[in-house]
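A.B. asks: Based on what follows, work out the 3D shape:
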Amino acid sequence: MLSIENRYAIDPMTARRFDSDELRKNFHVGGIFADGEIKLIYTHYDRMIVGGAVPAGGELVLDEVKHCGTASILDRREMVVVNIGAEGTVKAGETYAMAKGDMLYLGRGSGPVTFAGNGRFYILSAPAHKELPSRLVRIEDAARVDLGSQETSNERTIHQFVHPDVMESCQLVVGMTKLHNGSVWNTMPAHVHDRRMEAYLYIDLPEDQMAVHLMGEPTETRHLIVRNEEGAISPPWSIHSGAGSASYTFIWAMAGDNVNYKDVEMVGMGEIR
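C.D. replies: Model (predicted):
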């Protein structure tokens, strides 16, 4: 079963007037992992698609998505699949066995995508201008960056999977950040990157805990409460940061004009309000 939700882009002046329900309707990502279903959100931020596929021991095939305007979803797109569950397989021409934490890049023209086994598959897709080889990237193949400290409660390790330091993609850049024990803040100090949007997914968060995802303009911040396997769509004009009531992991993905991860505009701690 395939279901698709359409999300239009929101400008910062409009977002300033949103209450909690409107913020969640436009920016919150939740309920995308359902047994026996593929659930997608088609965003109008750089045409990014985010979603989930849970074959629950069976098979699910992702092929035509009407919003893309092509016979098959990857005819003019690239895709990254992240397994956040038990072992499973993804087939797109070749069959790839995926353990928890593995990321699979599928290049343009890879054909229909079949999800099988007991994995919980997080799906990210964006338009692609050329064909590139598909590649399975495991955590030991990712580039590693250690940031933060215990003193500021943001000691974390960034694993860059689909990233210029690891492999070539058209515009998708995807990685995973793990908070160390006792640390709760991610992406702090905050930044923005007006040339591309970002999507977050929070995982490994205990069921009785939560994270507060910060968004909005640096001087007009808003927040979303997110639980395990929930996240946020972050517009190019928005900061994207957060703090949890327990340590967690989050998957970040960007699409837009520049794949240079360091191409950001920092926001000073004294600027945020």
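
A.B. asks: CA only for contacts and neighbour counts going forward, please
C.D. replies: Will do.

A.B. asks: Which residues are in contact with the residue nearest to E207 when sequence neighbours are not counted?
C.D. replies: Here the nearest residue to E207 in space, its sequence neighbours aside, is N228; by Cα to Cα, 6 or more residues apart in numbering that works out to 6.4 Å. Contact analysis of N228 by Cα atoms under 8 Å, 6 or more residues apart in numbering lists 202-207, 210.

A.B. asks: Another for comparison:
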Amino acid sequence: MIKTETRYAIDPATAKTLDTDQLRDHFHVAGLFTPGEINVVYSHYDRLILGSAVPNGSPLTLDHVEATGTQSFLERREMAVLNIGDTGTVSVDSTSHTIENGEVLYIGMGAGPVEFSGAGRYYLLSAPAHHTYPTTLIKIADARRVEMGSKEAANERVIIQLLHPDVCKSCQLLVGYTQFAEGSVWNTMPAHTHDRRMEAYLYFGMPEDARVFHLMGEPSQTRHIVMANEEAVISPPWSIHAGAGTSSYTFCWAMAGDNVDFTDMDMIAMGDLR
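C.D. replies: So this is what the prediction gives:
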């Protein structure tokens, strides 16, 4: 079973007028990881698709999705699969890949149907592609690790870059995740925007009663969305994307847009935030 939802792009002036429920309707994504289902959310920001696949004793196949307007989901798209569950198997073009927790499978354009099985909880990210790159399993040992922050600033963390030009080629997808040391709760602060790329966050690895206050909006008009475990949020190119949690957590970040330069950011001075 494949469930599909569409989220339309809106401008920052409109976003200023939204109340809490309306803000969540446009940007917050809940209920992704439903046993026995594939869920797909089609965003009009750079046509990024985010979703999930959770086999429940039976394999799940991702192939035709009406929202893409193509016969096969990957006909004109690339995809990254992050496993946030136990060991599972993803089969692509007659080849099976065993994916451990924290690993990413990059799947190139034109690969055909994708089958998910095993005990994995698969987070899916897909963007339009213009070139075919090889399907590649990216293990944690292959990732580029960047340690940042400090205990004093409550933001001691490691950025694990998996789908990144230094690790694996892609057309426009960048994917990785950030893990926090115990006692650190602030992410992506000082804040930034990148007008040339949109972004999506998945918050996970959180206790059920924990929450992250995700900050978004223009620097002069910040808003917040309260996030629970395994919930995602869509970040427009014009918006900051930062947050603070009630406990340590992990978040997956994914970007799509004009380039794959991870450092292409427009930094926001702390004094300019409102």
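
A.B. asks: Next, the TM-score between them, please.
C.D. replies: Superposed pair, TM-score by TM-score structural alignment, normalised by the length of structure 1: 0.99. Supporting alignment: 273 aligned residues with a Cα RMSD of 0.6 Å.

A.B. asks: and the residue nearest to E207 of structure 1, helix, strand or coil?
C.D. replies: Secondary structure, DSSP: H, G, I helix; E, B strand; the rest coil: N228 of structure 1 is coil.

A.B. asks: who touches the residue nearest to M79 of structure 2 when sequence neighbours are not counted in this structure?
C.D. replies: Excluding the flanking residues, the one nearest M79 of structure 2 by Cα to Cα, 6+ apart is S126, at 4.2 Å. Contact analysis of S126 of structure 2 by Cα under 8 Å, 6+ apart lists 48-50, 77-80, 173.

A.B. asks: at 10 Å what do you get?
C.D. replies: When contacts are counted by Cα atoms under 10 Å, 6 or more residues apart in numbering, S126 of structure 2 touches 40, 42, 47-51, 73-74, 77-81, 106-107, 109, 172-173, 254-256.

A.B. asks: Which parts of the stretch 51-200 of structure 1 are strands?
C.D. replies: 59-62, 77-83, 88-92, 94-98, 103-106, 113-117, 121-127, 135-137, 143-147, 156-162, 173-179, 185-186, 191-192, 196-203 (DSSP state E, counting those that start in this stretch).

A.B. asks: Tell me which residues touch the closest residue to L60 of structure 2 other than its chain neighbours, please.
C.D. replies: Excluding the flanking residues, the one nearest L60 of structure 2 by Cα to Cα, 6+ apart is F116, at 5.1 Å. By Cα under 10 Å, 6+ apart, the contact set of F116 of structure 2 is 38, 53-55, 58-62, 88-92, 96-97, 122.

A.B. asks: so can I have a markdown table of the strands of the stretch 51-200 of structure 1 showing distance to I239 of structure 1?
C.D. replies: Shown next, in a markdown table, are the strands of the stretch 51-200 of structure 1 (distance: least, Cα to Cα, whole Å):
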| stretch | distance to I239 of structure 1 |
| --- | --- |
| strand 59-62 | 32 |
| strand 77-83 | 23 |
| strand 88-92 | 33 |
| strand 94-98 | 32 |
| strand 103-106 | 25 |
| strand 113-117 | 33 |
| strand 121-127 | 20 |
| strand 135-137 | 28 |
| strand 143-147 | 18 |
| strand 156-162 | 18 |
| strand 173-179 | 17 |
| strand 185-186 | 12 |
| strand 191-192 | 5 |
| strand 196-203 | 10 |
